[in-house]
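**Student:** quick one, fold the following:
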Amino acid sequence: MRSGALLGLLAFCPATFGLDRNALLDEANLLLLPRERQLPNLEFVDEHGQAVATDSLRGRWHLLFFGFTACPDICPTTLSDMRRLFGQLPPSISDQLQLILVSADPARDTPEALRTYLGYYRAGFKGWTGDMRQLQELSKALGLPFIPAENTEGDYSVSHSGNLAIVSPEGKLRGYIRTPLKLDGLRQALSQVIEAE
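**Tutor:** Here you go, the predicted model:
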């Protein structure tokens, strides 16, 4: 009976750990994909006017977010929350993370506009802008949709997802941080995801 109980315990433990991990991810509103997804090779311009490509996502963890500098609500709230989150993470974790705001409004979001806007947050966030077709291709590959403005004259808005894509150091889509952002859960969940891989 003892050996049977021991076997039962051994069989039960992995499932228990799995449930704990799933509960942690749920509390963080964080979704990990069963398999990482390759991203297309695309080229953009960063907030300093330098050429960048999706290949540059290799080597560290990235959080990609589609938005625009004239956004009245979702973008400033998300960037403020992420700045707060980065400040609460241990340096061993936050040093491995880079957030990139990818423009859904390249007509207005010049490198200078991105640099000025992201500078307000004083968090080291990066920005990408560029050709609309490439931006839409990246949006589709990441599963972060946005609807380009039909008229880019005057005051206009752009509809976009509030979720953030998690890209692994291999430069592949690993999962999503979904809205509403749950900072308390994310502190633990992001640390575990990064330390486990």
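
**Student:** can we go C-alpha only for contacts and neighbour counts from here?
**Tutor:** Noted.

**Student:** ok, and what's touching stretch 36-51?
**Tutor:** 52-55, 110-115, 126-131, 134, 138, 141-142, 171-175 (C-alpha atoms under 8 Å, 6 or more residues apart in numbering).

**Student:** just the buried members of those?
**Tutor:** Among the contacts of stretch 36-51, those scoring as buried are 52, 110-111, 113-115, 126-130, 134, 138, 142, 171-175 (criterion: 16 or more other C-alpha atoms under 10 Å).

**Student:** also this sequence, please, to line up against the first:
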Amino acid sequence: MTKAQKIVFIVAGALALLIGLSVHHLLTRQSQPNRAALVDAGIILLAQSRAMPALQMTDQDGAAVHVDQLRGKWSLLFFGYTFCPDICPTTLANLRDVQQQLPNATRERLQVVLISVDPHRDTPERLKQYLGYFKAGFEGWVAPVETLQALASAISIPFIPADTRKPNYLVEHSANLALIGPDGRQRGFIRGPIDNAKMIAQLPGLVAGD
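**Tutor:** The predicted model follows:
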């Protein structure tokens, strides 16, 4: 190989490396969720993820479940209750509609869990019947108030336990959802009310990125 050929070879190699790095950078940027777009969709990511408390609850089938069983999928936790007259049915209906319009790959990596803040009335049987109306495969979990408060405090989704002695009582609770990553750690929040179109646009990129 002549000196000129060596120079051409080196230059060509350097150009190929630069092109490869540029393409990688571009693809990486495209695959990462745009923070501004996420915020506009109501998806707020934490600067640092949070560990979830080790708590046991009961699912809609009456089986014991642990918070760490959320690992393996992205989870949307919504604190509500079956006697809720407005926020809860609206939010769950929106989540069902969003879920139905997501790509299959995204749906398979995502689960919705209703955490009941009304253990006095929301038995597992009641949760199962209620969630069945949405026909979306949602999970329903319930636990004693003390356990619910520990979880709510850990992930900053507040609710105020109701005075269950009053007839037809209501439970004050947040319309926000907690966003849990497949590592079982809280990654952020989704602000309520949900904007279906923006959620459908942003969730696939977020879920695919981890």
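
**Student:** of the contacts of stretch 36-51 of the first structure, which belong to helices?
**Tutor:** 111, 112, 113, 114, 115, 134, 138, 141, 142 (DSSP state H).

**Student:** the second one maps to what in the second structure?
**Tutor:** Mapped onto the second structure by TM-score structural alignment, residue 112 of the first structure lines up with residue 125.

**Student:** what number of residues lie near the nearest residue to that match once chain neighbours are set aside?
**Tutor:** Nearest in space to residue 125 of the second structure, with sequence neighbours left out and distances taken as C-alpha to C-alpha, 6 or more residues apart in numbering, is residue 60 at 6.2 Å. Residues lying near residue 60 of the second structure (other C-alpha atoms under 10 Å) number 22.

**Student:** wait, what's in contact with residue 123 of the first structure?
**Tutor:** Residue 123 of the first structure makes contact with residue 83 under the criterion C-alpha under 8 Å, 6+ apart.

**Student:** related to what we said a few turns ago, residue 177 of the first structure versus the equivalent of the residue nearest to residue 125 of the second structure over in the first structure, what's the distance?
**Tutor:** Using TM-score structural alignment, the partner of residue 60 of the second structure in the first structure is residue 47. As judged by C-alpha to C-alpha, to the nearest Å, residue 47 of the first structure and residue 177 of the first structure stand 24 Å apart.

**Student:** just give me the longest helix of the second structure.
**Tutor:** Max-length helix for the second structure by DSSP H is helix 3-31.

**Student:** center of the first structure, which residue is that?
**Tutor:** In the first structure, the residue lying closest to the centroid (C-alpha atoms, centre = their mean) is residue 63, at 2.6 Å.

**Student:** contacts only, for it.
**Tutor:** By C-alpha under 8 Å, 6+ apart, the residues touching residue 63 of the first structure are 97, 98, 99, 100, 164, 165, 166, 167.

**Student:** what's the burial count for the counterpart of the fourth one in the second structure?
**Tutor:** Following TM-score structural alignment, the counterpart assigned to residue 100 of the first structure within the second structure is residue 113. By other C-alpha under 10 Å, 20 other residues sit near residue 113 of the second structure.

**Student:** what's the matching range in the second structure for the longest strand seen in the first structure?
**Tutor:** What stands out as the longest strand in the first structure, according to DSSP state E, is strand 30-38. Aligned by TM-score structural alignment, strand 30-38 of the first structure falls on residues 43-51 of the second structure.

**Student:** relative to residue 202 of the second structure, how far out is residue 106 of the second structure?
**Tutor:** Counting by C-alpha to C-alpha - residue 106 of the second structure and residue 202 of the second structure are separated by 11 Å.

**Student:** ah, wrong one, I meant residue 6 of the second structure
**Tutor:** Per C-alpha to C-alpha, residue 6 of the second structure is found 48 Å from residue 202 of the second structure.

**Student:** the two: who's more crowded?
**Tutor:** It is residue 202, of residue 6 of the second structure and residue 202, that has more neighbours when counted by other C-alpha under 10 Å, with 20 against 11.

**Student:** what lines up with the more buried one in the first structure?
**Tutor:** Per TM-score structural alignment, residue 202 of the second structure is aligned with residue 189.

**Student:** contacting residues around residue 44 of the second structure?
**Tutor:** 38, 188, 189, 190, 191.

**Student:** picking that back up, what packs against the helix or strand that comes right after the longest helix of the second structure?
**Tutor:** Sequence-wise, the next helix or strand downstream of helix 3-31 of the second structure (DSSP states H and E) is helix 35-40. Counting contacts by 3 or more C-alpha pairs under 8 Å, 6 or more residues apart in numbering; DSSP states H and E, helix 35-40 of the second structure packs against helix 196-208.

**Student:** tell me the angle the helix it packs on makes with helix 3-31.
**Tutor:** 130 degrees (axes from the mean of the first three to the mean of the last three C-alpha atoms, to 10 degrees).

**Student:** give the buried residues for helix 196-208 of the second structure.
**Tutor:** 196, 198, 199, 200, 201, 202, 203, 204, 205, 206, 207.

**Student:** strand 43-50 and that helix, what's the angle between them?
**Tutor:** Angle, helix 196-208 of the second structure to strand 43-50, by the same axes, to 10 degrees: 30 degrees.
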